[in-house]
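Asker: Fold the following for me, if possible:
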Amino acid sequence: MPGSLAPPRNSPPAADASLQADHAGLAPLLASRRVILCVGCGGVGKTTTTAALGLAAARRGKRVLCLTIDPARRLSQSLGLEEMTTEAQTIEPARFARAGVDVPGSMTVMMLDTKSTFDGLVASLAPTPEQRDRILGNVLYKYISTSLAGTQEYMAMEKLYAVRSDPSYDLVLLDTPPTANALDFLDAPERLVGAIDGAATRWFVQAFQSSGKLSLNLLARSTAAVLRGIGKLTGSGFLEQIAAFISEMNAVFGGWKQRADAVASALRGPDVAYVLVTTPDPLCVREVLYFADRLREQQMRRDAFVVNRVHPVYGALPGVGEIAAALDGSSLGLASGAAARLLQAAKDESRMGKLDQLNLIALEAALEDEQSAGSVRVDVPAFPYDIHDVAGLARIADVLAPQPGAAG
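Answerer: The predicted structure is shown next:
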């Protein structure tokens, strides 16, 4: 008898009937949370994981919104979209039906537009329409709202905060921004508030008279000397723009700080879940463990770990003769030597699987410490093909959150 090919840990339900009965994966999070943030470094499949979780929730009847930053074009196409836009787009039910995927809920996707989100925040906080227009038209504001470090992360949290109370959706998923530090969004509200409330800001507010003119005579001699030096390099017009912007922003600062505090508080709410996404790559595992530590320091839960692209570890493999006999009885019409090549491919994949398991030992040890808090780990197999359609996305969804009563 040929040896069995053991499935990888938490492989799709079709591969192992026992997993269906006792492994719910991330299904409890989909059922109990209002917001789920997918966190991880770049290149680990975070966007695909977010979309697959969204599909899994929609298959359970949820009205889902997936917010993403920079979606892969192939993922957009798999959902039947020419491209993802900054407007909410609901996936057509016929798209799911053609793929044989039953979706009683709905799945809406939206790409984050940092500037329009910032513009909306300013418009809601400005005391008057005139102040709103002056801020939005300021050269410095146009730079800050599109290019300043931390702006994208803060606006992602602001958008999340805005839509979490939208009654159109039961669940909101966020594919967090692809930054050098994937947890920059945790500090973004405080950092931007600090930038507005810093000492240099207060210089300008003090120097910008009610007449709207910059007067360095109102400042201490040393401070005035610093600003005059900057003015020689940049031109006095630039200093006027800075002073005008900061003076106007000072009027909305109280509301902004209150909003930032509310956003930071919401990230720690009981209806928010964090899913940390990685691959077995040692560098990625090290990063996700660092992210877990940061979340712990911020008194946030580590609800789940998703490990993408995990190779299987096979049991005893059949010999070349057994494989050749099986191939002879098939209609595949493979060339001679195919049996040996198939056996070698299985050995190579199993070898990669063993290496993956070694790389994941550190994550497994960390997870043992997390289990008292209810953290779970789900391994998504390394599929032998690209995920480029709804059916492929549904396969990942089945791994992340197996359908109740799925056939084995």
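Asker: Could you use CA atoms for every contact and neighbour count after this?
Answerer: Will do.
Asker: What separation do you get for Phe291 and Asp175?
Answerer: In this view, Phe291 and Asp175 are 15 Å apart by C-alpha to C-alpha, to the nearest Å.
Asker: the more surrounded of those two?
Answerer: Neighbour totals were compared for Phe291 and Asp175, and Asp175 leads with 25 against 20 (other C-alpha atoms under 10 Å).
Asker: In terms of helices and strands, where is the nearest residue to Thr48 once chain neighbours are set aside?
Answerer: With C-alpha to C-alpha, 6 or more residues apart in numbering as the criterion, Thr48 has its nearest non-adjacent residue at 7.2 Å, and that residue is Leu75. Element membership for Leu75, per DSSP states H and E: helix 73-78.
Asker: Please apply the same query to Glu322.
Answerer: Judged by DSSP H and E, Glu322 forms part of helix 320-328.
Asker: Can you list the buried residues in that helix?
Answerer: Val320, Ile323, Ala324 (16 or more other C-alpha atoms under 10 Å).
Asker: Could you take those residues and lay them out as TSV, with extra columns for distance to Asn250?
Answerer: Compiled in TSV, the buried residues of helix 320-328 are given as follows (distance: C-alpha to C-alpha, whole Å):
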residue	distance to Asn250
Val320	76
Ile323	75
Ala324	77
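Asker: Name the next helix or strand following the helix or strand Gln357 falls within along the chain.
Answerer: Gln357 belongs to helix 338-359 when assigned by DSSP H and E. Where DSSP H and E defines the elements, the next helix or strand beyond helix 338-359 is helix 361-370.
Asker: Packing partners of whichever helix or strand comes after that next one?
Answerer: Using DSSP H and E, the helix or strand that follows helix 361-370 in sequence is strand 376-381. Applying 3 or more C-alpha pairs under 8 Å, 6 or more residues apart in numbering; DSSP states H and E, we find strand 376-381 packed against strand 304-310, helix 390-400.
Asker: picking up where we left off before, can you give me the angle the helix holding Gln357 makes with strand 304-310?
Answerer: 150 degrees (axes from the mean of the first three to the mean of the last three C-alpha atoms, to 10 degrees).
Asker: which of the residues in the strand or helix carrying Ile230 are buried?
Answerer: Assessed by DSSP H and E, Ile230 sits inside helix 221-234. Residues Ala224, Leu227, Arg228 are the ones in helix 221-234 that count as buried (16+ other C-alpha under 10 Å).
Asker: Pick the one among the buried residues of helix 320-328 closest to Leu355.
Answerer: Within the buried residues of helix 320-328, the smallest distance to Leu355 is 24.3 Å, found for Val320 (C-alpha to C-alpha).
Asker: before we move on, back to that, same for the helix holding Ile230, what does it pack against?
Answerer: Using 3+ C-alpha pairs under 8 Å, 6+ apart, helix 221-234 sits against no helix or strand.
Asker: How about the secondary structure of the residue lying closest to Ala362 once chain neighbours are set aside?
Answerer: Closest residue in space to Ala362, ignoring its immediate chain neighbours: Val285 at 7.8 Å, by C-alpha to C-alpha, 6+ apart. Put simply, Val285 is helix when judged by DSSP: H, G, I helix; E, B strand; the rest coil.
Asker: To compare with the earlier structure, here is another sequence to fold:
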Amino acid sequence: MNDHITTPITPDLLRGALELERTEHGLAPHRLPVRARAQGDGQLAMAEAQPSGVRVVFRTRAGVVELDTLRTRVGYRGMPLRPDGVYDLLVDGELVAQASTTGGKVLLLDMATGTAETRPGPVGTVRFDGLADRVKDVEIWLPHTEITELVALRTDAPVEAVPAGERRVWLHHGSSISHGSNAASPSTTWAALAAARGGVDLVNLGFGGSAMLDPFTARAMRDTPADLISVKIGINLVNADVMRLRAFGPAVHGFLDTIRDGHPTTPLLVVSPILCPIHEDTPGPGAVDMEDGSMRFRATGDPAERAAGKLTLTVIRTELARIVAQRSVDDPNLTYLDGLDLYGDADHADLPLPDRLHPDAATHRRIAERFAEAVFSPEGAFAPQPVTA
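Answerer: Next up, the predicted model:
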């Protein structure tokens, strides 16, 4: 780029990250603080470092924008690597371009042995050009499935930070579905689409395989400024088979109590799982089958074990509704949304889950529309605030 301007990537140019780590190459956005990361496992470490919902945001007249990054792609031994991650470019809130980068590292996981190997690779560049010659707000949404280190930002005109606080901040926690598994791009995960429809700034703490009611996640949410908060609870507890019903209720109460310690009156929405037929009435653990070079999920538990307290999605929905009803007597800003209202039996007949667990791109859009209609409507839990003179 001729006459380019290199702008340091500073926290005021980023949205959606809770912490930035200085690396030998640049800055790595994290969606959990270092203390929380130290208390999790490798699955969580991989998931939270994938910058779902994280975007570089600035105001500029630039017609050309380049972003140098070092990506880490996650692959599984014996399977092709996933397609390249997508960078979404939004101008004044509208998706106008998409691109991918090259190079980067590969984190190769061996599901048979539980081992991992990291293969090195070079820094790559994503470039957008032909942008309108006017002052505009630019957002570069980072790939939601690739760990990303930010190396350099170059433009052909000066950039400035967009002031924070212009929109309400929505803090959301969930599983791989909230993280964006099988969505087409980072700004088209269901959470990102719902945030756009609701006119809010998203902080997405959706962690693939890691929505486990972890106390450190609750503490991170407690300590993160937010105007709206939601937690989507259930599927990972079932498919990882991590607890019984006796532990589940107190764990939910404790998670909500911790959030309330920092946000005593903030609108707080509890969302139960969307339909997942393999786990509706069959406990976990879940297992993976390889079919035609792709993964399919199945449940391996025994439905009879529900009598001993094993969790299924049906059990979890009933318990979450009961807990919210109990707590909302003293907490009028706590509400419940049944995940079957977002994706249920009729939706599954129309748009089945391709791998039996995760929605595809079209289903992400449907879930986003349903969520926005239910939650951001004038009667919803996150209803727009009235304009005051």
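Asker: Report the TM-score for the pair.
Answerer: In this superposition the chains share a TM-score of 0.31, using TM-score structural alignment, normalised by the length of the second structure; 174 aligned residues with a C-alpha RMSD of 5.9 Å.
Asker: Relative to Ser106 of the first structure, how far out is Cys66 of the first structure?
Answerer: Taking C-alpha to C-alpha as the measure, Cys66 of the first structure falls 11 Å from Ser106 of the first structure.
Asker: Same question for Ser145 of the first structure.
Answerer: When distance is defined by C-alpha to C-alpha, Ser145 of the first structure is 32 Å away from Ser106 of the first structure.
Asker: Please enumerate the strands of the stretch 101-250 of the second structure.
Answerer: Counting by DSSP state E, counting those that start in this stretch, the stretch 101-250 of the second structure has strands at residues 105-110, 115-119, 124-128, 136-141, 147-155, 159-160, 169-174, 201-206, 228-232.
Asker: Between those strands, which one is closest to Gly262 of the second structure.
Answerer: strand 228-232 (11.5 Å).
Asker: quick one: buried residues of the host helix or strand of Met110 of the first structure?
Answerer: Assessed by DSSP H and E, Met110 of the first structure sits inside strand 106-111. By 16+ other C-alpha under 10 Å, the buried positions in strand 106-111 of the first structure come out as Ser106, Met107, Thr108, Val109, Met110, Met111.
Asker: about what we covered before: what's the first helix or strand after the helix holding Leu75 of the first structure?
Answerer: strand 89-90.
Asker: Just give me the neighbour total for the residue nearest to Glu66 of the second structure when sequence neighbours are not counted.
Answerer: Take Glu66 of the second structure and drop its neighbours on the chain: the residue closest to it by C-alpha to C-alpha, 6+ apart is Arg127, 4.5 Å away. By the measure other C-alpha under 10 Å, the count of residues near Arg127 of the second structure is 17.
Asker: these two touch, right, Arg127 of the second structure and Asp88?
Answerer: No - if you go by C-alpha atoms under 8 Å, Arg127 of the second structure and Asp88 don't touch, sitting 11.1 Å apart.
Asker: Next, show the common contact partners of these two.
Answerer: With contacts taken as C-alpha atoms under 8 Å, 6 or more residues apart in numbering, Arg127 of the second structure and Asp88 have Ala99 as neighbours in common.
Asker: With Arg15 of the second structure as the reference, measure out to Phe128 of the second structure.
Answerer: Phe128 of the second structure sits 20 Å away from Arg15 of the second structure when distances are taken as C-alpha to C-alpha.
Asker: and the next element down the chain from the longest strand along the second structure?
Answerer: Longest among the strand segments of the second structure by residue count, using DSSP state E, is strand 65-76. Helices and strands here follow DSSP H and E; after strand 65-76 of the second structure, the next one along the chain is strand 87-91.
Asker: now what about whichever helix or strand comes after that next one, what contacts it?
Answerer: Where DSSP H and E defines the elements, the next helix or strand beyond strand 87-91 of the second structure is strand 94-99. Residues outside strand 94-99 of the second structure that contact it (C-alpha under 8 Å, 6+ apart): Val86, Tyr87, Asp88, Leu89, Leu90, Val126, Arg127, Phe128.
Asker: wait, which of those is closest to Ser294 of the second structure?
Answerer: Val86 (20.5 Å).
Asker: just to revisit the earlier point, CSV for the helices and strands packed on strand 376-381 of the first structure, including distance to Ala365 of the first structure and mean neighbour count?
Answerer: Below are those laid out as CSV (distance: least, C-alpha to C-alpha, whole Å; neighbours: other C-alpha atoms under 10 Å):
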stretch, distance to Ala365 of the first structure, mean neighbour count
strand 304-310, 13, 24
helix 390-400, 21, 23
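Asker: Could you export the ones you listed as TSV, including distance to Gly120 of the first structure?
Answerer: Shown next, in TSV, are these (distance: least, C-alpha to C-alpha, whole Å):
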stretch	distance to Gly120 of the first structure
strand 304-310	33
helix 390-400	33
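Asker: helices or strands next to the longest helix along the second structure in the packing?
Answerer: Ranked by residue count, the top helix of the second structure under DSSP state H comes out as helix 245-262. For helix 245-262 of the second structure, the elements it packs on are helix 215-222, helix 313-328, judged by 3+ C-alpha pairs under 8 Å, 6+ apart.
Asker: Wait, a helix at Ala97 of the first structure?
Answerer: Yes - counting by three-state DSSP, one finds Ala97 of the first structure located in a helix.
Asker: Can you say which helix or strand has Val275 of the first structure in it?
Answerer: Per DSSP H and E: Val275 of the first structure is located in strand 272-278.
Asker: Now do that strand against strand 304-310, angle only.
Answerer: If you take the same axes, to 10 degrees, strand 272-278 of the first structure sits at 30 degrees to strand 304-310.
Asker: Strand 272-278 of the first structure packs against which elements?
Answerer: Using 3+ C-alpha pairs under 8 Å, 6+ apart, strand 272-278 of the first structure sits against strand 35-39, helix 46-59, helix 282-297, strand 304-310.
Asker: if you set the cut-off to 7 Å instead, what comes out?
Answerer: With contacts taken as 3 or more C-alpha pairs under 7 Å, 6 or more residues apart in numbering; DSSP states H and E, strand 272-278 of the first structure sits against strand 35-39, helix 282-297, strand 304-310.
Asker: helices and strands around the shortest one, which ones?
Answerer: Right, the one you point to is strand 35-39 of the first structure. Helices and strands touching strand 35-39 of the first structure, by 3+ C-alpha pairs under 7 Å, 6+ apart, are strand 171-175, strand 272-278.
Asker: quick revisit: and for the residue nearest to Thr48 of the first structure, the neighbour number?
Answerer: Leu75 of the first structure: 20 neighbours (other C-alpha under 10 Å).
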